[in-house]
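Participant: 3D model of this:
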Amino acid sequence: MPIKAILTDIEGTTSAVSFVFDVLFPYAREHLPQYVRSHADEPAVAAQIEAVRSESGEADADVERVIDILLDWIASDRKATSLKALQGMVWAEGYRAGQLKGHVYPDAVAALKRWKQLGFDLYVYSSGSIQAQKLIFGCSEAGDLTPLFSGYFDTTSGHKREADSYRRIAAAIGLPAEQVLFLSDVVEELDAARQAGMRTFGLARHGGALDGHTTVSSFAAIEPAQL
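Facilitator: Sure thing, here's the model as predicted:
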C-alpha cells in the first residue's frame, strides 16, 4: 500500500531537543507559578489544577502545593497531561509576547512543505499538548507552519510507546495503519508504531542507528513516495 499520510514526532525529530530542555522548560519553570496563581479561578486552569490533585493523589492540595507538584514534574520530565496543558498555556503567553520562537530544523521545514505539495497529509504526535504543538509550528522561526498539518495528537490518544495509541491515531486519520509513515527519534515509539502496522523512519540527527528501523540524519533523506 502506498503511503498517504505522514505522522511526525517533534522533540528530536522536527525540532531540537535542546529547544525543549534549554528554552521551553526553563521558561515554563520560571513563569508557571505566577501564571497558576493569577489564573487559578479560570475554568480551563481550574480544571487542570483538579487534574493535578487527582493524579498526585493529593485531593486537598492548595494552589501553592499544586505549584510545587508541577515544578517537581517539570524537573523529572513527567509526561502528565495536566502539566503539558498548563505549560502550553504559559508558552502561549510567551509566544504572543514574542519572547518565544519555535525551533524547527530547516530540512524538516523544506521536507514538510514538499510532502504537502505532493499530496501527503501531515500529522503531529507528541507528548507535548496539542496547544504546545500548534505554538511551536505556528510561531516558528520559519513562520506559521500550521497550514501544512491536517491534525495533531498528544497523550490524550495514549502513550507514545504503546501500539494501541497508533491504532487510535490511524483510525482518527481514517487510513489503514499501513498507509501511515511515522517519524521519531525514539526506538520504543517506532517499535510501537510498527506493531500497530505503520511504516517507520528513525531520525538520528547526530548519527547512529535506531535498531530495527531505517535511520536517517535528515528529513531530506526521506522519500515517502518511494516506499
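
Participant: Only C-alpha atoms from now on, for both contacts and neighbour counts.
Facilitator: Will do.

Participant: which stretches of this structure form helices?
Facilitator: Using DSSP state H, the helices of the chain run over 17-19, 25-39, 43-56, 63-75, 81-96, 106-117, 130-138, 163-173, 187-195.

Participant: looking at these, which is closest to residue 219?
Facilitator: Closest to residue 219 of those is helix 106-117 (Cα to Cα; 5.4 Å).

Participant: quick check, distance from that closest one to the centre of its chain.
Facilitator: Distance, stretch centre to chain centre, for helix 106-117: 18 Å (Cα atoms, centre = their mean, to the nearest Å).

Participant: Tell me how far residue 11 lies from residue 221.
Facilitator: 19 Å (Cα to Cα, to the nearest Å).

Participant: Would you do the same for the sequence below? I want to compare the two.
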Amino acid sequence: MTVTVSADVIVLDIEGTTSAAGFILGDLYDYARPRLDEVLGRDDDTVRAARADAIAETGLASDATDAEIADALRELMATDVKSTPLKTLQGILWAEGFAAGEITSQFFEDVPPKLHAWHEGRIRLISYSSGSIASQVPWYRHAPQGDLTPLVEDWFDTVNAGPKKDAASYRTIAASVGVAPDRLLFLTDHPDEVAAGLAAGWHVIALDREGEPWHGSDFAAPSVSSFDEIVVSR
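Facilitator: Predicted coordinates for the structure are as follows:
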C-alpha cells in the first residue's frame, strides 16, 4: 500500500520508525545502565539539573545518593518509562559512547535513501524523539549508512517541545518551524502519538513494522510497513 501526502516538512520519530526499538532498548540501554552512577556524580550544570529532576520524579529523598538515584532510574529503564531526566543522562552517555566508537546506531535500510530523496526534493526534515537532542544528533551522525545529520534541519525532544502524546507539543513544533499544521507530516509507530499529531491538525502516517512493539495496532491514521510506501509531494 502506498500513501501519498502533500507536505513541506516531515517530522521523524526514531524508535520503531527509523530504527529498531530492540536495538535501542538493547545495545544502547545496556551501554548506559552501568554508567548512570558515574554520570550522576559529575560536576556539571546539566547533570545537576537532571539529578534534581530524577529525585523529584522518582520520589526519593533530597539527600539520596548517586547509587540510589541510579537504581531508581534503572527501574524506569526496565519498563521503558519516557523520563526526561533519564533521557538527558542517557543522551550524555550515548554521545560519549558514539564519539569513542564504543556504540553505533542503526537505521532500517529503507530509511536513509528516502531521507536523501526527500531532502533533495526540498522537503524539510525534523527529528522529534523522547530521547534527548544530545542523543538524537549522534544517532544520526553515526548511522552505518553515513552521516545523516546534514539532512535534518532541526531537533525536538520532550524538553523543548513537550511530551509526544500531547497535542500541544505538536503545536509548539509547528510554531517553532513556522509551518501551518496541514503542511506537516509526522511519521511514528506509536498509536498515542498518531492521535496527538492528528489532534494538532497534522498529517500522520503510522509505521507498522513487523517485529516492532506496536506492530498490528489499531492506528487512527494510514499505516505502512516501510518508508518505500510513502510518497510526499510539496
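
Participant: What value does the TM-score take for this pair?
Facilitator: Here the superposed chains carry a TM-score of 0.93, computed using TM-score structural alignment, normalised by the length of the first structure; 224 aligned residues with a Cα RMSD of 1.7 Å.

Participant: before we move on, back to that, export the helices of the first structure to TSV and tack on distance to residue 7 of the first structure and mean neighbour count?
Facilitator: Output for these, formatted as TSV (distance: least, Cα to Cα, whole Å; neighbours: other Cα atoms under 10 Å):
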stretch	distance to residue 7 of the first structure	mean neighbour count
helix 17-19	18	14
helix 25-39	24	16
helix 43-56	27	16
helix 63-75	26	17
helix 81-96	20	20
helix 106-117	11	16
helix 130-138	13	22
helix 163-173	9	19
helix 187-195	10	21
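
Participant: Can you pull up the most central residue in the first structure?
Facilitator: By Cα atoms, centre = their mean, the first structure has its centre lying nearest to residue 126, at 2.4 Å.

Participant: what residues are up against the alignment partner in the second structure of it?
Facilitator: Applying TM-score structural alignment, one finds that residue 126 of the first structure aligns to residue 129 in the second structure. Shown in contact with residue 129 of the second structure (Cα atoms under 8 Å, 6 or more residues apart in numbering): 12, 13, 14, 15, 136, 156, 157, 158, 164.

Participant: of residue 11 and residue 221 of the first structure, who's got more company?
Facilitator: residue 11 (21 against 11; other Cα atoms under 10 Å).

Participant: Pull up the gap between the residue mapped onto that one from the second structure and residue 127 of the second structure, please.
Facilitator: Structural alignment (TM-score structural alignment) places residue 11 of the first structure against residue 15 in the second structure. Separation of residue 15 of the second structure from residue 127 of the second structure (Cα to Cα): 11 Å.

Participant: Any idea how many residues pack against residue 101 of the second structure?
Facilitator: 10.

Participant: In the first structure, what sits opposite it in the alignment?
Facilitator: By TM-score structural alignment, residue 101 of the second structure lines up with residue 98.

Participant: what does residue 143 of the second structure give?
Facilitator: Residue 143 of the second structure maps onto residue 140 in the first structure, by TM-score structural alignment.

Participant: so how far is residue 131 of the first structure from the nearest residue to its match once chain neighbours are set aside?
Facilitator: Leaving aside its sequence neighbours, residue 140 of the first structure sits nearest to residue 102 (Cα to Cα, 6 or more residues apart in numbering; 3.9 Å). Here residue 102 of the first structure is placed at a distance of 13 Å from residue 131 of the first structure (Cα to Cα).

Participant: repeat for residue 57 of the first structure
Facilitator: 26 Å.

Participant: Likewise for residue 176 of the first structure?
Facilitator: 27 Å.

Participant: Name the residues that touch stretch 203-223 of the second structure?
Facilitator: Here stretch 203-223 of the second structure makes contact (Cα under 8 Å, 6+ apart) with 3, 5, 16-17, 20-22, 181-191, 194-195, 197-198, 224-226.

Participant: Quick one: buried ones out of these?
Facilitator: 5, 16-17, 20-21, 181-191, 194-195, 197-198, 224-226 (16 or more other Cα atoms under 10 Å).

Participant: Just to be sure, which of the residues you listed are found in strands?
Facilitator: 5, 184, 185, 186, 187, 188, 224 (DSSP state E).

Participant: Please name the residues that touch the first one.
Facilitator: Residue 5 of the second structure makes contact with 185, 203, 230, 231, 232, 233 under the criterion Cα under 8 Å, 6+ apart.

Participant: Who wins on neighbours among these?
Facilitator: residue 185 (24 neighbours).

Participant: is it true that that residue touches residue 11?
Facilitator: Yes. Residue 185 of the second structure lies in contact with residue 11 (Cα atoms under 8 Å); the separation is 6.1 Å.

Participant: which neighbours do the two share?
Facilitator: By Cα under 8 Å, 6+ apart, no residue touches both residue 185 of the second structure and residue 11.

Participant: List the residues that contact the nearest residue to residue 161 of the second structure once chain neighbours are set aside.
Facilitator: When the adjacent residues along the chain are set aside, residue 161 of the second structure lies closest to residue 169, with 5.1 Å between them (Cα to Cα, 6+ apart). Residues in contact with residue 169 of the second structure (Cα under 8 Å, 6+ apart) are 161, 162, 163.

Participant: Give the aligned equivalent of the last one in the first structure.
Facilitator: Right, residue 163 of the second structure. So residue 163 of the second structure corresponds to residue 159, using TM-score structural alignment.

Participant: how many other residues sit next to that match?
Facilitator: Count around residue 159 of the first structure with other Cα under 10 Å applied: 17.

Participant: Spit out the contact partners of it.
Facilitator: 127, 165.

Participant: what's the answer for the one 4 residues further on, then?
Facilitator: Residue 163 of the first structure makes contacts with 192, 193, 194, 195, 196, as judged by Cα under 8 Å, 6+ apart.
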